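> the following comprises the amino acid sequence and a computationally predicted model.
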Amino acid sequence: MLTKTIERTRERYVCAQLSTYTYHHLAFVRKLRVEIFHTVMYGISRIHTVLPISCLSSIDSALMFW
């Protein structure tokens, strides 16, 4: 009886650890995706301010294709 209780407790602990790890991993991935998106959008905005208007249409169509 005691060993069964210990085993169940251990299983609960392992499941809790895994769910905590999964939560933190997903939060990290979500934050990383947001950072990448902001970096790309900032880079695009910088390109739009530097390049002349004639270059922008080809860049926009290339981005739409990608």
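Nice, thanks for sending it over.
> C-alpha from now on. contacts and neighbour counts both.
OK.
> what about the longest helix along the chain, distance to the chain center?
What stands out as the longest helix in the chain, according to DSSP state H, is helix 2-50. How far helix 2-50 lies from its chain's middle: 8 Å, per C-alpha atoms, centre = their mean, to the nearest Å.
> before we go on, here's another structure to hold up against the first:
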Amino acid sequence: MLIQRNCNQSLREKIKELRKHDHAFPLLVEADAKTLDLTMEGIRLLPILPPLNVNPMRGKKPTEDA
């Protein structure tokens, strides 16, 4: 009886964990879709950016072994 009770408790905990993941999956899909939308918007906007007026910083050149 004690073994069955422990097994049931373990199964309840697993179900609880699976429900957490079940709730998180739609949020992950929504976040992925938003990321894709923003990436596509950024690609669409790149050609209309004004030219950059930035000079690279002068300083010590990086070594090849770094």
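It's in. Treat the numbers as computed from the prediction; the structure is a model and nothing was measured.
> superposed, what's their TM-score?
Overlay of the two chains. TM-score (TM-score structural alignment, normalised by the length of the first structure): 0.54; 48 aligned residues with a C-alpha RMSD of 1.9 Å.
> hmm, back to that, list the helices and strands the longest helix of the first structure packs on?
The criterion is 3 or more C-alpha pairs under 8 Å, 6 or more residues apart in numbering; DSSP states H and E, and there are no helices or strands that helix 2-50 of the first structure contacts.
> let me see the contact set for the aligned partner of residue 11 of the first structure in the second structure.
Aligning on TM-score structural alignment places residue 11 of the first structure opposite residue 7 in the second structure. By C-alpha atoms under 8 Å, 6 or more residues apart in numbering, the contact list for residue 7 of the second structure is empty.
> following the chain onward from the longest helix of the first structure, which element is next?
helix 53-65 (DSSP states H and E).
> what's the angle from that next one to helix 2-50?
150 degrees (axes from the mean of the first three to the mean of the last three C-alpha atoms, to 10 degrees).
> please tell me how far residue 38 of the first structure sits from residue 44 of the first structure.
Residue 38 of the first structure sits 10 Å away from residue 44 of the first structure, taking C-alpha to C-alpha, to the nearest Å as the criterion.
> before I go, just wanted to say thanks for your time.
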